[in-house]
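Asker: What follows is a predicted protein model with its sequence.
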Amino acid sequence: MSGNHGDAAAVDACGAELAIEARALVKRFDDFTAVDGVDISVPKGAIYGILGPNGAGKTTTLRMLLGIIDPDSGTRRVLGSDRPTEVARRIGYLPEERGLYPAMKATDAIAFLAALRGVPLAEGRRKGRELLEAHGLGYAADRQIRQLSKGMAQQVQLLGTLVHQPDLVVFDEPFSGLDALNQGKLERTIRDLAARGTTVIFSTHVIAHAERLCDQVAIIAGGKVPFAGPVDAARDRLRPQVRLETRVADGPWRAALPADARHEGAFWYFTLPESGIEPLLRALIEGEAGILSLSIERAGLHDAFVAIAGEAAARALEESAAEAAQGRQAKGGRR
């Protein structure tokens, strides 16, 4: 690779400057293809999610983007460089396999992680204390990591990931092992980072996090990416669903309902027609159906994932989320 770090930054089809651009990434381990032709474009300042079940290739993709491992084929540019390790000091990385030295004090642990990104130790300690205070953990600054709860230790490692004020933050399954309270704190942190112009990319097997946080997602299954783009574009792969309740149970107006309409309880359910809702409304009114309620709901990201990746991948995603939840409960029970 040429390493042309000084070239102009890449842009996407809409002209947005890209923090990450990857094309046709492939990675094999012996006879197993972990990543098979992945394309990803992450605009600067975006919150970007890589959504898929365990074993889908999420971690391998992130490690290739970071330069921890090299692809067998394909190209990648990160913060304008095709050699990601050259811009490592501008990146914050929180791996899925968390780990801090148990005997280190919280402040020293943050300073140590900052030093790996070129921050002098004294400055790292000062910034570490400031961050701990700002996040309500000032009382733990001089405690050893082994003296902290698991959630607090994870918070310390998160602060160590952010202490050098990176331009790009990469989280690998950041919500794994966190209780609901700490998941909420992490979501707020991610939004705050993006509000300051930091690019955030994270992997997850929990659709709710991606749907709440992400501007764009890459759906990955079996090492391939069948969809990458705005969350709304994924949801728009499926037409909105209509729920209708009428006062009159039958009449000529029923001929106006779409072919997929089904009656369940007091409601009719059907896909919004291509022609829109207005012609149907006219038919219902003219036929004196007596509209009691009518709602139109766009497809959620879960339904879009099923439509794009398939039932098997959706089941694997749900199993991954269930395993993670069981793991949290088991850890909580051992305390």
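Answerer: Looks like it arrived, so ask away. These figures come from a predicted structure and were not determined experimentally.

Asker: okay, CA-based contacts and neighbour counts for the rest of this
Answerer: OK.

Asker: Help me confirm that residue 100 is found in a strand?
Answerer: No - under DSSP: H, G, I helix; E, B strand; the rest coil, residue 100 sits outside any strand and is assigned coil.

Asker: Would you mark the buried spots in the helix or strand hosting residue 279?
Answerer: In the assignment (DSSP states H and E), residue 279 maps to helix 278-286. Of the residues in helix 278-286, 280, 281, 283, 284 count as buried by neighbour count, 16 or more other CA atoms under 10 Å.

Asker: then this one, side by side with the first:
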Amino acid sequence: MADNTLEFDGTTKRYGDVVALDDLSFDVRPGEIFGFVGSNGAGKTTAMRIALGVLAADGGAVRWRGAPITLEAARRIGYMPEERGLYPKMTVADQLEYLARLHGLSRADARAAVTEWTDRLGIGDRRTSEVGALSLGNQQRVQLAAALLHGPDLLVLDEPFSGLDPVAVDVMSGVLAERAAAGVPVLFSSHQLDLVQRLCDRVGIIRSGRLVACDTVDALRSTKRQVIVDVRGAWNPAVPGVDLVSTDGTRQVLALADDVDDQDVLRAALAAGPVTEFRPYRPTLTELFREVVTDEGAQP
């Protein structure tokens, strides 16, 4: 297999005076699960639609395997839109077989793939049901089956976990890990940042069309020096280079500048009263996300 990397290179998109994507650059590597996160309207869906050729970029490029994505190449991509793109009056089996045939599978191969993926995703007993009669969670499983049944070499999934129950989340998580282990690049967006933190090798945070952070989850969570300190007494952490992040009773989370010695902070805390807890703290991806988007007051 050729280098299976998906690459956004200075990709821009405007709608009149609105900048949807502003010099967006990152890549998704073979065998990697890449989480693409941002507030509503940040540009995630626009970027994914450009990758699929549904939208045209105004500048820059999107390349897969080192080349622009042609219609033929797009047939090897598994795409799951945020909005359900299914025909509600068709049965699950007919809908999926039709989509598989569009991707070039023979009738026999399409039917085999439909059976395999509906069984794996827990909707085998709903193959003869109309799509519109399914719960939203089961419709989401049909959407994922549609993205997988042709054995794609790249997965681009927009909010794939939306509306799923915990069992379905576990099934879908396992499928994504399996496809990545087979060398498939997996790009997915989600507002469920606990899942992103658990599943992804790397994460990109987008704000107002610009990528403002991109690294491994561990590296992103280590960008801020923070400590937890619990002082049994009134203490105002008025130490130069130390900022209060949050307070829960006497327990405080403090952010330390690079030149601050944490032992100086501990000594200041001990001077105020008994210290029952003092340790390094790594913010969760959700906390980091909120800090990154604070400038615009956005929420995940």
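Answerer: Right, received. Where do you want to start? Small disclaimer: the values here were computed from a predicted structure and weren't measured.

Asker: follow-up on the earlier one: mind listing residues that contact the helix or strand following the helix holding residue 279 of the first structure?
Answerer: Counting by DSSP H and E, the next helix or strand C-terminal to helix 278-286 of the first structure is strand 291-297. Contact with strand 291-297 of the first structure is made by 240, 241, 242, 243, 244, 245, 246, 247, 272, 284, 285, as judged by CA atoms under 8 Å, 6 or more residues apart in numbering.

Asker: Can you pick out the most distant pair from these?
Answerer: Pairwise distances across the contacts of strand 291-297 of the first structure (CA to CA) peak at 23.3 Å, for the pair 240 and 247.

Asker: where do the strands sit along the stretch 151-300 of the second structure?
Answerer: 154-158, 186-189, 202-207, 210-216, 225-231, 242-248, 251-256, 275-281 (DSSP state E, counting those that start in this stretch).

Asker: just the stretch 1-150 of the first structure next, same as before
Answerer: Secondary structure of the stretch 1-150 of the first structure, counting by DSSP E, counting those that start in this stretch: strands at 18-29, 32-43, 47-51, 73-78, 91-94.

Asker: Work out the gap between the first one and the centre of the chain.
Answerer: Spelled out, it's strand 18-29 of the first structure. 17 Å (CA atoms, centre = their mean, to the nearest Å).

Asker: Run through who's touching it.
Answerer: 9-12, 33-45, 60-61, 65, 70-80, 168, 199.

Asker: And for the third one?
Answerer: For strand 47-51 of the first structure, the surrounding residues in contact (CA under 8 Å, 6+ apart) are 42, 58, 190, 194, 199-207, 210, 213-220.

Asker: Quick one: average offset of it versus the second structure, please.
Answerer: Superposed on the second structure, strand 47-51 of the first structure shows a mean distance of 1.1 Å to its aligned residues (mean CA distance after the TM-score superposition for the first structure).

Asker: Provide the aligned range in the second structure for that strand.
Answerer: Counting by TM-score structural alignment, strand 47-51 of the first structure falls onto residues 33-37 of the second structure.

Asker: The counterpart of residue 138 of the first structure in the second structure: how many residues sit nearby?
Answerer: When the second structure is aligned by TM-score structural alignment, the residue opposite residue 138 of the first structure is residue 124. For residue 124 of the second structure, the neighbour count with other CA atoms under 10 Å is 16.

Asker: give me every residue that touches residue 124 of the second structure.
Answerer: 115, 118.

Asker: likewise the one 4 residues further on?
Answerer: Contacts were defined as CA under 8 Å, 6+ apart; by that measure residue 128 of the second structure touches 91, 92, 93.

Asker: try residue 37 of the first structure
Answerer: 23, 24, 25, 26, 74, 223, 224, 225 are the contacts of residue 37 of the first structure under CA under 8 Å, 6+ apart.

Asker: just to revisit the earlier point, what is the helix holding residue 279 of the first structure packed up against?
Answerer: Packing partners of helix 278-286 of the first structure (3 or more CA pairs under 8 Å, 6 or more residues apart in numbering; DSSP states H and E): none among the helices and strands.

Asker: Distance-wise, check the equivalent of residue 198 of the first structure over in the second structure relative to residue 31 of the second structure.
Answerer: In the second structure, the residue matched to residue 198 of the first structure (TM-score structural alignment) is residue 184. Look at residue 184 of the second structure and residue 31 of the second structure: by CA to CA, to the nearest Å, they are 5 Å apart.

Asker: now residue 278 of the second structure
Answerer: Following CA to CA, the distance that separates residue 278 of the second structure from residue 31 of the second structure is 39 Å.

Asker: quick one, which of these two is more surrounded?
Answerer: The residue with more neighbours, out of residue 278 of the second structure and residue 31 and counting by other CA under 10 Å, is residue 31; that gives 21 against 18.

Asker: Distance-wise, check that one relative to residue 214 of the second structure.
Answerer: 17 Å.

Asker: same check, this time on residue 166 of the second structure
Answerer: 28 Å.

Asker: Now do the same contact list for the match of residue 198 of the first structure.
Answerer: With CA under 8 Å, 6+ apart, residue 184 of the second structure has these contacts: 4, 30, 31, 32, 152, 153, 154, 155.

Asker: go on, residue 69 of the first structure?
Answerer: With CA under 8 Å, 6+ apart, residue 69 of the first structure has these contacts: residue 63.

Asker: again with residue 35 of the first structure
Answerer: Residue 35 of the first structure neighbours (CA under 8 Å, 6+ apart): 25, 26, 27, 28, 57, 60, 61, 222, 223, 224.
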